[in-house]
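Colleague: The following block contains a protein sequence and its predicted model.
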Amino acid sequence: MPNSHASAALEGATRLVDAVATSRLPTRHGEFTAHVYHSRRDGVEHVALVAGEVTGHEAVLVRLHSECLTGDVFGSLRCDCGEQLDMALERIAKKGTGVLLYLRGQEGRGIGLAHKIQAYALQDQGMDTVDANVAQGLPIDSRSYEAAAQILQDLGIKSVRLMSNNPKKLAALEAAGVPVVERLVHQVVPNAENRHYLETKRVRMGHMLAPDTHLNYRSHNE
């Protein structure tokens, strides 16, 4: 269960989330405990999948994963989200302890499902993932991680080892009072469909990814 002392400590700040449900969740990667949190800001429900004992621990293995219906559920090859989700769960299960925060309401870096599909159509016309958002009058990335930080604090986590390539996630957790003691590279091998997408994230969005020329390229038909 979420840590009561940590929960009390959050009362001094503007509380953004409330723990509303907890249950055992067996998965193909291993057994987790699912904690559902309700956002006071927008009503969205986030999920923390916890393996092992993390309350009061330092350097806990953590992944902040933004909801991606197309990648996580349908196995879309246009992004790396589904593979990153599986990789994170596998790494946590292998370690035996850790947390995956599944942050809902962050589809398409915050633009929503319909706008993301429209962005895909624009990308098929030659735009990259950044310009496709801008062409719709939308932000490149409107995600916030304050709720994620409060969930980690509510679970009683002292510091994290963060599986991420996104420097904004590291900065957001640090700013919210969750120390990041180590960043772990969380990169998948590109395929024919997401190769340009990943390069755009590296070059135009500052994601800490190895250049595509340093990776083993594979076709999505393999």
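Modeller: That came through fine. Numbering: from 1, shown residues only.

Colleague: okay, CA-based contacts and neighbour counts for the rest of this
Modeller: Fine.

Colleague: SS state for the residue nearest the centre of the chain?
Modeller: Residue closest to the mean C-alpha point of the chain, counted by C-alpha atoms, centre = their mean, is residue 65 at 1.7 Å. Recorded secondary structure, residue 65: strand (DSSP: H, G, I helix; E, B strand; the rest coil).

Colleague: any idea how far residue 207 is from residue 170?
Modeller: Remark: distance between residue 170 and residue 207 (C-alpha to C-alpha, to the nearest Å) = 11 Å.

Colleague: okay, these two: which has more neighbours?
Modeller: Shown here are residue 170 and residue 207; by other C-alpha atoms under 10 Å, residue 170 has more neighbours (23 against 17).

Colleague: what packs against the strand or helix carrying that one?
Modeller: If you go by DSSP states H and E, residue 170 is part of helix 167-175. Helix 167-175 is packed against helix 146-154, strand 180-184, with contacts defined by 3 or more C-alpha pairs under 8 Å, 6 or more residues apart in numbering; DSSP states H and E.

Colleague: buried ones in it?
Modeller: Neighbour counts over helix 167-175 (16 or more other C-alpha atoms under 10 Å) mark 168-170, 172-173 as buried.

Colleague: Please apply the same query to stretch 181-197.
Modeller: 183, 186-187, 190-191, 194-197.

Colleague: quick one: that stretch to chain centroid distance?
Modeller: The chain centre lies 13 Å from the centre of stretch 181-197; the measure is C-alpha atoms, centre = their mean, to the nearest Å.

Colleague: Residues contacting it, please?
Modeller: The contact list for stretch 181-197 (C-alpha atoms under 8 Å, 6 or more residues apart in numbering) reads 59, 77-80, 83-84, 87-88, 128-129, 159-165, 170, 198, 208-209, 212, 215-220.

Colleague: also this one, for the comparison:
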Amino acid sequence: MIESDGAHRDSARSTGAERATTVQLSTEHGVFRAVGYWDHNRRDEQIALVYGDIEGDDALTRVHSECLTGDTFGSNHCECGDQLSAALRAIVGEGRGVLIYLRGHEGRGIGLLAKLRAMQLQAEGLDTVEANIALGLPVDARNYQVAAEILHDLGVRSVRLLSNNPRKREALLQHGIKVTEQVPLLTEPREENLVYLRTKRERLGHHLPHLDGGVDQM
């Protein structure tokens, strides 16, 4: 069971993630405990959606990077919205797990406006890596320290990580979270995002074996 918010504040404050509040959140996927955090390092707010008893080992875990265009507006340019829904369904199906929604990760950490500019460059023929570089920005500026701090605060010792990105696994390991398994989170590609997904596989190392057949083979 998760302890009361006050029991964690002193220890969490020293790590940068301070638990602020916990509330029951009913969603189309199931009823979660929404645990809100203040991220002292980034000066931002963060949230974890907890389902069932996750303390201990092997909690099914999704560390989801904020994507306004995909998560909220349903953009077909990326697979983020589909992955968010699929992860919540998987966690509920598992009976226990946690999704950490990381604010400040828009556009792999470059921000919303820069991401929109990068999308325009992609429409003109650059891939997602080339677009960031053309703007003079990092290819991936995300930091996962606060995600590890939240998992520590929630009592999670090890995770089964819902992700196709090996860098997320490496980042959690670096911050003291054991990853016992990396669970694929594959979504059906669309014509609009197939090139984007292939770039993620070929240039960023994402494990996306289902792209080999293209859209027509799915």
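Modeller: Perfect, I can see it now. Because the structure is predicted, anything quoted here is derived from the model rather than measured.

Colleague: TM value for the aligned chains?
Modeller: Aligned and superposed, the two chains score 0.93 in TM-score terms (TM-score structural alignment, normalised by the length of the second structure); 216 aligned residues with a C-alpha RMSD of 2.0 Å.

Colleague: how about the strands in the second structure?
Modeller: For the second structure, applying DSSP state E gives strands covering 17-26, 31-39, 44-51, 59-65, 97-102, 158-162, 178-183.

Colleague: how big's the offset between the second one and the first structure?
Modeller: Which is strand 31-39 of the second structure. When the first structure is superposed, strand 31-39 of the second structure averages 0.4 Å from its matched positions, counting by mean C-alpha distance after the TM-score superposition for the first structure.

Colleague: list the helices and strands that strand packs on?
Modeller: Where contact means 3+ C-alpha pairs under 8 Å, 6+ apart, strand 31-39 of the second structure is packed against strand 17-26, strand 44-51.

Colleague: now it and strand 97-102, what's the angle there?
Modeller: Inter-element angle recorded for strand 31-39 of the second structure and strand 97-102: 40 degrees (by axes from the mean of the first three to the mean of the last three C-alpha atoms, to 10 degrees).

Colleague: same deal with the shortest one?
Modeller: Between the direction of strand 158-162 of the second structure and that of strand 97-102, the angle (the same axes, to 10 degrees) works out to 70 degrees.

Colleague: what about the lengthiest helix in the first structure, how far off from the second structure?
Modeller: When the first structure is parsed with DSSP state H, its longest helix is helix 81-95. Superposing on the second structure and averaging over aligned pairs (mean C-alpha distance after the TM-score superposition for the first structure), helix 81-95 of the first structure comes out at 0.4 Å.

Colleague: Could you check how far residue 11 of the second structure is from residue 19 of the second structure?
Modeller: 10 Å.

Colleague: who's more crowded, those two?
Modeller: residue 19 (26 against 13).

Colleague: Confirm for me that that one is in contact with residue 4.
Modeller: No. Applying C-alpha atoms under 8 Å as the test, residue 19 of the second structure and residue 4 come out as separate, 9.5 Å apart.

Colleague: Tell me the counterpart of residue 131 of the second structure in the first structure.
Modeller: Under the alignment (TM-score structural alignment), residue 131 of the second structure maps onto residue 132 of the first structure.

Colleague: for that match, what are its contacts?
Modeller: For residue 132 of the first structure, counting by C-alpha under 8 Å, 6+ apart, the contacting residues are 119-120, 122-123.

Colleague: Of those, which is the most crowded?
Modeller: Highest neighbour count within these: residue 119, with 24 neighbours (other C-alpha under 10 Å).

Colleague: my guess is that residue contacts residue 125, does it?
Modeller: No. With contact defined as C-alpha under 8 Å, residue 119 of the first structure does not reach residue 125; the gap is 9.8 Å.

Colleague: Whichever of the contacts of stretch 181-197 of the first structure count as buried, I'd like them selected in PyMOL; how would that read?
Modeller: Buried residues among the contacts of stretch 181-197 of the first structure (16+ other C-alpha under 10 Å), as a PyMOL selection:
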select buried, resi 59+77+78+79+80+83+84+87+88+128+129+159+160+161+162+163+164+165+170+198+208+209
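
Colleague: Please pull up the equivalent of residue 173 of the second structure in the first structure.
Modeller: In the first structure, residue 173 of the second structure lands on residue 174 (TM-score structural alignment).

Colleague: If you drop the residues flanking it in sequence, what lies closest to residue 44 of the second structure?
Modeller: Spatially, and ignoring its direct neighbours in sequence, residue 44 of the second structure is nearest to residue 38 (6.2 Å; C-alpha to C-alpha, 6 or more residues apart in numbering).

Colleague: mind listing what's buried in the longest helix of the first structure?
Modeller: For helix 81-95 of the first structure, by 16+ other C-alpha under 10 Å, it's 81-85, 87-89, 91-93.

Colleague: wait, what's in contact with residue 89 of the first structure?
Modeller: 29, 100.

Colleague: right, I mislabeled it, should have said residue 146 of the second structure
Modeller: Counting by C-alpha under 8 Å, 6+ apart, residue 146 of the second structure touches 16-17, 39.

Colleague: okay if I get those as TSV plus neighbour count and distance to residue 152 of the second structure?
Modeller: As requested, the contacts of residue 146 of the second structure are exported to TSV (neighbours: other C-alpha atoms under 10 Å; distance: C-alpha to C-alpha, whole Å):
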residue	neighbour count	distance to residue 152 of the second structure
16	19	12
17	29	10
39	23	14
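
Colleague: ok, those residues in the first structure: which stay?
Modeller: For those, the subset whose aligned partners also touch in the first structure (both residues aligned by TM-score structural alignment, their matches' C-alpha atoms under 8 Å) is 16-17, 39.

Colleague: Could you tell me how many residues sit around residue 31 of the first structure?
Modeller: Neighbour count of residue 31 of the first structure, defined by other C-alpha under 10 Å: 16.

Colleague: The one 10 residues further on too?
Modeller: The burial metric for residue 41 of the first structure, expressed as a neighbour count using other C-alpha under 10 Å, is 10.
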